[in-house]
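**Q** this one's sequence-less:
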């Protein structure tokens, strides 16, 4: 096997907290809608359906979620939602965009340890301005050889990036919390995956299927502190 020449890291919910804030915003949204409906309006289910349908139009991130919230609110309330409550939904988005960057335990030390062995890159998706701000506020940007903010993390995107990096898939390891976005596409290309689960995962990111053949090139870790040893295991394979 070729030696590992590069390690990629996801950002949201791998390096810092993110889904916690999105889940709280959704709970606040559902509380707003509850004032207009009787009984179970399936608000969460209907919002996700709209978000999923809008991904190809709005992409990922806070702004796309907010537009989907407004569309869902109009639909669920049959147009009865007030301008004041639409403004409350917009305020939820602004709060999301301003939330602090809170690094997860041990990630800085883990990235530093890996970077001392092999070049590391950051590969994340979402709203460009928001992701740039989080990377900047994290204080970790200097650790990464490259920082890539992409619209989607799928096989074509990883193939393009690896070609630009001049790294073969078998020489690349991706670290992330999402099987769908961080692990499955890289395994499909022939690379390696280190899955670092987070306690919360957006429903869309749980939609992933791994073949038995792919899973032999993946390990699931309990904490960031296990990353250096996991990388050594791959190097020794």
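**A** Yep, it's here. All values derive from a computational prediction rather than experimental measurement.
**Q** Please make it C-alpha for all contacts and neighbour counts, starting now.
**A** Will do.
**Q** Residue 7: neighbouring residues, count only.
**A** If you count neighbours by other C-alpha atoms under 10 Å, residue 7 ends up with 24.
**Q** Run through the residues that contact it.
**A** Listed by C-alpha atoms under 8 Å, 6 or more residues apart in numbering, the contact set of residue 7 reads 114, 118, 119, 120, 121, 172, 173, 174, 175.
**Q** Ok, residue 51 next?
**A** Applying C-alpha under 8 Å, 6+ apart, we find residue 51 in contact with 64, 65, 68.
**Q** What of residue 81?
**A** By C-alpha under 8 Å, 6+ apart, the contact set of residue 81 is 36, 73, 74.
**Q** and what of residue 68?
**A** Applying C-alpha under 8 Å, 6+ apart, we find residue 68 in contact with 47, 50, 51, 54.
**Q** Compile those into CSV and extend it with columns for distance to residue 222 and secondary structure.
**A** CSV is the format used below for these (distance: C-alpha to C-alpha, whole Å; DSSP: H, G, I helix; E, B strand; the rest coil):
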residue, distance to residue 222, secondary structure
47, 31, helix
50, 33, helix
51, 30, helix
54, 34, helix
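**Q** which among those residues gets closest to residue 103?
**A** When these are compared for distance to residue 103 (C-alpha to C-alpha), residue 51 wins out at 27.0 Å.
**Q** Against residue 37, how distant is that closest one?
**A** Residue 51 sits at a distance of 20 Å from residue 37 (criterion: C-alpha to C-alpha, to the nearest Å).
**Q** So among the contacts of residue 7, which ones count as buried?
**A** Buried subset of those (neighbour count, 16 or more other C-alpha atoms under 10 Å): 114, 119, 120, 121, 172, 173, 174, 175.
**Q** Confirm for me that residue 175 is in contact with residue 193.
**A** Yes: checked against C-alpha atoms under 8 Å, the pair residue 175 and residue 193 is within contact range at 6.0 Å.
**Q** Pasting the second one now:
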């Protein structure tokens, strides 16, 4: 029996660019509040609001936009003009329209693995936005299953890999977030392949499980086939 029959892939900042658009939006937001606070202070307060609101709004652009509005109200002590709120909503909507920029080696790697492994897209965030990005990426036909989840945990990976594949112990998860993609997948019994991204959101930072036998790290997705070859002996 082959040791790996299914591979899960994260989407944002693993298959296509994402965080860079949030950073640009955050810069626009800080500029809007420039009369009230320094940009660094605005960013700190926004991050605090995002952390508070994850349990209420989950991950994604809508929650980010609501956190910007909440931060604007707090920083201005309730005096934020309606015009500024409208501008925040505008930059939030613009974030929903950003183009999909596929990362290097993605399409050729997925095409090379398609048909040999069961490929599963496992991503968290806003349902409509993730569906939009997948459609615009042109990669949808390369996946055997798509799972858009509210959060990623060991339970999430056990459920998904048991439902669509041969269980977590014969699966691999690939992604740029140690906290969401790698650590919980390894805890579920899967292999975890970490691909660092320069702009990974600070909330997703944890220590790499370098001592875990099923942990791997590569520089880009083009190296994934080499990792698979060392594990499967093929």
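**A** Ah, there it is. Keep in mind that this is a model prediction, so the values were computed, not measured.
**Q** Structural similarity score between the chains, please.
**A** TM-score for the superposed chains, counting by TM-score structural alignment, normalised by the length of the second structure: 0.95, backed by 234 aligned residues with a C-alpha RMSD of 1.7 Å.
**Q** quick revisit: still contacting in the second structure, which of the contacts of residue 81 of the first structure?
**A** On the basis of both residues aligned by TM-score structural alignment, their matches' C-alpha atoms under 8 Å, what survives of the contacts of residue 81 of the first structure in the second structure is 73, 74.
**Q** who wins for most neighbours among the contacts of residue 81 of the first structure?
**A** Counting by other C-alpha under 10 Å, residue 73 has the largest number of neighbours within the contacts of residue 81 of the first structure, with 26 neighbours.
**Q** wait, that residue sits on residue 35?
**A** No: between residue 73 of the first structure and residue 35 there is no contact under C-alpha under 8 Å: 11.2 Å.
**Q** tell me the residue furthest from the middle of the second structure?
**A** Each residue of the second structure has a distance to the centre, and by C-alpha atoms, centre = their mean the biggest one is for residue 79: 34.2 Å.
**Q** now the strands for the first structure?
**A** With DSSP state E as the criterion, the first structure has strands at 6-9, 120-125, 146-150, 172-176, 192-195, 218-220.
**Q** would you list every one of the helices in the first structure?
**A** 19-34, 43-58, 62-76, 83-97, 107-115, 128-138, 155-165, 184-189, 212-215, 227-235 (DSSP state H).
**Q** Mind checking the ones you listed for the one nearest to residue 199 of the first structure?
**A** helix 19-34 (9.1 Å).
**Q** how much does that closest one stray from the second structure?
**A** Mean deviation of helix 19-34 of the first structure relative to the second structure after superposition (mean C-alpha distance after the TM-score superposition for the first structure): 0.8 Å.
**Q** Distance from that helix to the middle of the chain?
**A** Relative to its chain's centre, helix 19-34 of the first structure lies at 18 Å (C-alpha atoms, centre = their mean, to the nearest Å).
**Q** what packs against it?
**A** Packing contacts for helix 19-34 of the first structure, counted by 3 or more C-alpha pairs under 8 Å, 6 or more residues apart in numbering; DSSP states H and E, involve helix 43-58, helix 62-76, helix 83-97.
**Q** Mind reading off the mean deviation between the first one and the second structure?
**A** Read that as helix 43-58 of the first structure. Per aligned residue, helix 43-58 of the first structure averages 0.9 Å (mean C-alpha distance after the TM-score superposition for the first structure).
**Q** So what's the residue count around the equivalent of residue 232 of the first structure over in the second structure?
**A** Matched by TM-score structural alignment, residue 232 of the first structure corresponds to residue 229 in the second structure. Using other C-alpha under 10 Å, residue 229 of the second structure has 10 other residues around it.
**Q** Identify the residues contacting residue 220 of the second structure.
**A** Residues in contact with residue 220 of the second structure (C-alpha under 8 Å, 6+ apart) are 104, 105, 195.
**Q** wait, the last one sits on residue 174?
**A** Yes: with the criterion set as C-alpha under 8 Å, residue 195 of the second structure and residue 174 qualify as a contacting pair; they are 7.3 Å apart.
**Q** what do these two both touch?
**A** By C-alpha under 8 Å, 6+ apart, the residues touching both residue 195 of the second structure and residue 174 are residue 14.
**Q** how far is stretch 55-66 of the second structure from where the chain is centred?
**A** From the chain centre to the centre of stretch 55-66 of the second structure is a distance of 14 Å (C-alpha atoms, centre = their mean).
**Q** Quick one: residues in contact with that stretch.
**A** For stretch 55-66 of the second structure, the external contacting residues (C-alpha under 8 Å, 6+ apart) are 50, 53-54, 88-89, 92, 95-96, 124-126, 150-151.
**Q** can you put those residues in TSV and add distance to residue 185 of the second structure?
**A** Listed next are these as TSV, based on distance: C-alpha to C-alpha, whole Å:
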residue	distance to residue 185 of the second structure
50	24
53	25
54	21
88	36
89	35
92	31
95	29
96	29
124	14
125	18
126	21
150	16
151	12
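**Q** who are the neighbours in contact with the nearest residue to residue 138 of the first structure once chain neighbours are set aside?
**A** Nearest in space to residue 138 of the first structure, with sequence neighbours left out and distances taken as C-alpha to C-alpha, 6 or more residues apart in numbering, is residue 101 at 6.0 Å. Residues near residue 101 of the first structure by C-alpha under 8 Å, 6+ apart: 16, 17, 134, 137, 138.
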